[in-house]
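1. Give me coordinates for this.
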Amino acid sequence: MGDSRFYLIRRLPAHLLLVVLLAPALVRAQVAGGGSPALNAVPIVAPALPASPRRLADFVAVARLNSPQLRELRNQVGQNRLDSLRRKAQNGIQVNGTGAAVVYPSITRSNGEAVAGYDPAITNGGNYAAVAQASKPLFNRALLQNDYRILGSQGQVLRNTAQLTALDLRRSVTDQFLTAYAAQLQMSFAQTLLAQLRQQDRQLRQLVEAGIFKQTQYLSFYLSVRTQEVVLEQNRLAYRRELGTLRTLAGVADTAVVTLETPASPPRLPLAGLLAPAQRQFTLDSLRLQLDRQAVDVAYRPRLSAVADAGLQSTSYRPRALSRSLGVSGGLLLSVPLFDGHQRQLQYQRLALSEQSRQGYRDFLTVQRRQQYEQLEGQIRAADALLARIREQLRVAEALVAATRQQLATGDVVILDYLNVLTSYRTLQFSLSQAETDRLRSLYALDYLAEY
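-> Okay, the predicted model is just below:
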């Protein structure tokens, strides 16, 4: 199974191998120089962001700055660096101090026969000690290198997880921004239509007073104006609600009603493939499984440590005895694993099952991302065709509204027909805003799949 993992890594592209194997290469160089792997996180510089953002990029930047998940992941990257420094310290000389003052009382008869108590041949009557002991692992370069590689792999996983979290956050904020922007467009269309109706209302009053239209016809138009006022208030409330949701998601503490700027279309990029953060996670998992297997192999190697101590040890607490019990000692400790019930093979089997699961998830996600990309491209092509048709119909509707308004001023068109034309025009405007928003959603979803 170990050879199969090496074969899998060898088949990766050269530029991906450089990314995946960069941390272990740095570890080898630093271990040779006596250092620890460089796992410093990229410093986060807080940009100057507006208190009440209006652009999509500003909302995304504020959301990333305020996200507790991203802050926690940055802290975990810092903890990973501290773990590497801690592992380096563990490989150095360790000094421990111990002290003991133990008395073993015994009861004896007058003839010296023991009645109660430990055998003096074992206890010597007591144990009084104050010893400082130093130890240092020897010939553990392979173990240290593998531990550093595991820590480096953990740092890569944390940074990739942070990138995935930031990508998911950007997706959520962008989706809500488009929802709020669509609500703003509806409110703007309603305001424009209401302004047109109010302007037309003044003209119709003059026509009614001149006897060109009946009072009942004007009342129908007046009811449409009042209905449009209600629609505008509903659209305004919907926009405030969606804007509040967007601010809550981004962590913006503001309640003022602002106008969102029109979001720009993202560039059309190809599918990221294995370089995508979601795909890179499986490559990092493969590397981690290989390091776990190496850790199993290293754990079964003999271990040698140098030990030395200095202090005093005595069986008597009398000062004269203590003064003559000072000493030092030194030597080597060797640990050789012999038999553990075949636990090594069981660990190999567990890693093999994990590798099968990893390959299954990776293959499924690869196919899924390709399908999503092709589906989104088809949706964008359909949206472009739909937008072209709606814009053409909207030009015709605008011309029809203008012509009908002129005929209405002379009484050649009844008010009901004019209202029907306005309703059709507003419906086309609503369809246009929905189609543009849906196209932007598909474009940004395509951009997420192209994220490196």
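2. CA only for contacts and neighbour counts going forward, please
-> Fine.
3. Could you pull up the contacting residues of the nearest residue to Leu428 once chain neighbours are set aside?
-> Nearest residue to Leu428, sequence neighbours excluded (C-alpha to C-alpha, 6 or more residues apart in numbering): Leu394, at 6.2 Å. Taking C-alpha atoms under 8 Å, 6 or more residues apart in numbering, we find Leu394 in contact with Tyr425, Leu428, Gln429.
4. Tell me how far stretch 96-116 lies from the chain's centre.
-> Centre-to-centre, stretch 96-116 and its host chain are 64 Å apart (C-alpha atoms, centre = their mean, to the nearest Å).
5. quick one: the residue positioned nearest the centre of the chain and Val258, what's the gap?
-> Central residue of the chain (C-alpha atoms, centre = their mean): Thr165, 1.7 Å from the mean position. Thr165 is 28 Å from Val258, where distance means C-alpha to C-alpha, to the nearest Å.
6. likewise Val230?
-> 21 Å.
7. Okay, buried residues for the helix or strand hosting Gly311 please.
-> When elements are assigned from DSSP states H and E, Gly311 belongs to strand 303-314. By 16 or more other C-alpha atoms under 10 Å, the buried positions in strand 303-314 come out as Arg303, Leu304, Val307, Asp309, Ala310, Gly311, Leu312, Gln313, Ser314.
8. run this one through as well so I can compare:
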Amino acid sequence: MLFLRTLLLLLLVFLKSIAAFSQESTNLAYFKKQAIENAPTLNENKNLLKSGEINNSIIDAQNNAFLVNATSEVSVAPYFNNNGQLIDVTTKPTTSAFGYDVGITNGGLYAAQVNVTKNLFNKAITGNLLFQNKILNNTISLSSEEITHTIIKNITDAYILAYQIQLQEEFTKGILKDLEKRLQVVELLTKRAIVMESDYLLLALDVDSKKLELQQIQINFNTAINQLHSLSGATIGTVKNLDAPDFENVAKPTQFFYQKRFENDSLQIIANQLVFENQYKPQVTAYANSGLNAVEIPNIYRRFGASAGLRLTIPIYDGKQRKYNAQQRILKEESLAFYKDNAKVLQTNNLSSIVQQINALDANMLLLDKQLDNQKRILEIYKGKLVQGQVSVVDYLNIIQNYKLNSYTKLQMQTNHWLLKSEYNFINW
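-> Modelled structure (predicted):
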């Protein structure tokens, strides 16, 4: 018996663990995490960053590694009507023969070589290319940061709106529950002829109306939850209750995102300029080859050899392209400065405006709280008088309707307060 009880206890614990594990988290952090993990653009950017790291190796290989290739060529340049022969391959044609000048072709070419080349003294050129690639990777990282920030904002706003509907549902359930209790009392009063039957029917009608309203709110809540899952890129699941939105105003960052973005854009202009000017640096290339290189077939096996050398390239004149490119760079930097200054003003103004709106909402909610407290007291008084038949159902329903409207107004204010905080965090970044 003891063994059986222990087994049943363990089974219950196991089932509870499964239920707890399978139950979906319902807080804001969960949806944020899901959205960030499932965002295809963020996952694509991760691959782009990996590709950027690979590109560093490509740049290094292109500019510092030994490049080896094999070439092969067979070319025949015969002469016609040479010493009575219709076709003759020779390096000593007669003056009456027809064919290319022997000084150009030597009768042909037979080559099979392995070639090795390597750029020398190009550390600055490689450095400029790597710097440009680094800035490109930084651009991708900033893009991911901005996408993540926008995702969090969208999820937060959608979560707040879904939570607002949940609060509406809870409030309506409370009103409905109270009305149903009042309906039972009014039914008894009607049977005792203390309250008119029309009052009972009016209250019953309002109860039915609240039930329909509650059904619509629940439909809206399910739609909002589905929207949250869609924004999160997660499969739609069942959510019964949402936790209250948990976030505070973020502190002022040491460097705003727009500053980081403009700083990176400025470095991008510089990097592009440096890469453009790579072509004006003297370039030294070492080369070597070995293999077969012959112009006639007789004794071709003796024409295996090797050669090596250095090639120096020095740019001299490009029609002032370098000067014009530098002028364009200055104009681009000036344009960036214009946008940066404008972004600073807009951010300051927007943050100031949001703070003013939050302060105004706080003041209005304090006033509304006082009004709601008074309405609650009046509502309790009317409840007592209703069961005594001292007030009409119409008056009671009017009080409830006014209380409901003000409660919904307070709920909308609270929702706007959360949305403004979300907007503040979105901008103050």
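9. Give me the TM-score for these two chains.
-> After superposition, the two chains reach a TM-score of 0.89 (TM-score structural alignment, normalised by the length of structure 2), with 399 aligned residues with a C-alpha RMSD of 1.8 Å.
10. quick revisit: contacts for the helix or strand following the strand holding Gly311 of structure 1, please.
-> Downstream of strand 303-314 of structure 1, the next assigned helix or strand under DSSP H and E is helix 319-323. Contacting residues not belonging to helix 319-323 of structure 1 are listed as Leu312, Gln313, Ser314, Ser316 [C-alpha under 8 Å, 6+ apart].
11. The last one matches what in structure 2?
-> Mapped onto structure 2 by TM-score structural alignment, Ser316 of structure 1 lines up with Glu296.
12. Leaving out the residues flanking it, which one is nearest to Pro282 of structure 2?
-> Using C-alpha to C-alpha, 6+ apart and skipping residues adjacent in sequence, the residue nearest Pro282 of structure 2 is Ile314, 4.7 Å away.
13. So the one you found versus Val284 of structure 2, what's the distance?
-> Per C-alpha to C-alpha, Ile314 of structure 2 is found 9 Å from Val284 of structure 2.
14. now for the residue nearest to Leu428 of structure 1: what does it line up with in structure 2?
-> Under the alignment (TM-score structural alignment), Leu394 of structure 1 maps onto Leu372.
15. Give me the neighbour count for Leu214 of structure 2.
-> 19 (other C-alpha atoms under 10 Å).
16. Now which residue in structure 2 aligns to Glu261 of structure 1?
-> Checking TM-score structural alignment: Glu261 of structure 1 goes with Asp243.
17. That match reaches Asn27, doesn't it?
-> Yes: with contact defined as C-alpha atoms under 8 Å, Asp243 of structure 2 reaches Asn27; the gap is 5.1 Å.
18. Name the SS class of whatever residue of structure 2 lines up with Gln69 of structure 1, please.
-> Superposed on structure 2 with TM-score structural alignment, Gln69 of structure 1 falls opposite Thr41. Three-state call for Thr41 of structure 2 (DSSP: H, G, I helix; E, B strand; the rest coil): helix.
19. Comparing the longest helix seen in structure 2 with structure 1, how large is the average distance?
-> Using DSSP state H, we find that the single longest helix of structure 2 is helix 123-191. Helix 123-191 of structure 2, aligned to structure 1 and superposed, deviates on average by 1.2 Å (mean C-alpha distance after the TM-score superposition for structure 1).
20. Following the chain onward from that helix, which element is next?
-> Sequence order places helix 197-232 as the next helix or strand after helix 123-191 of structure 2, per DSSP H and E.
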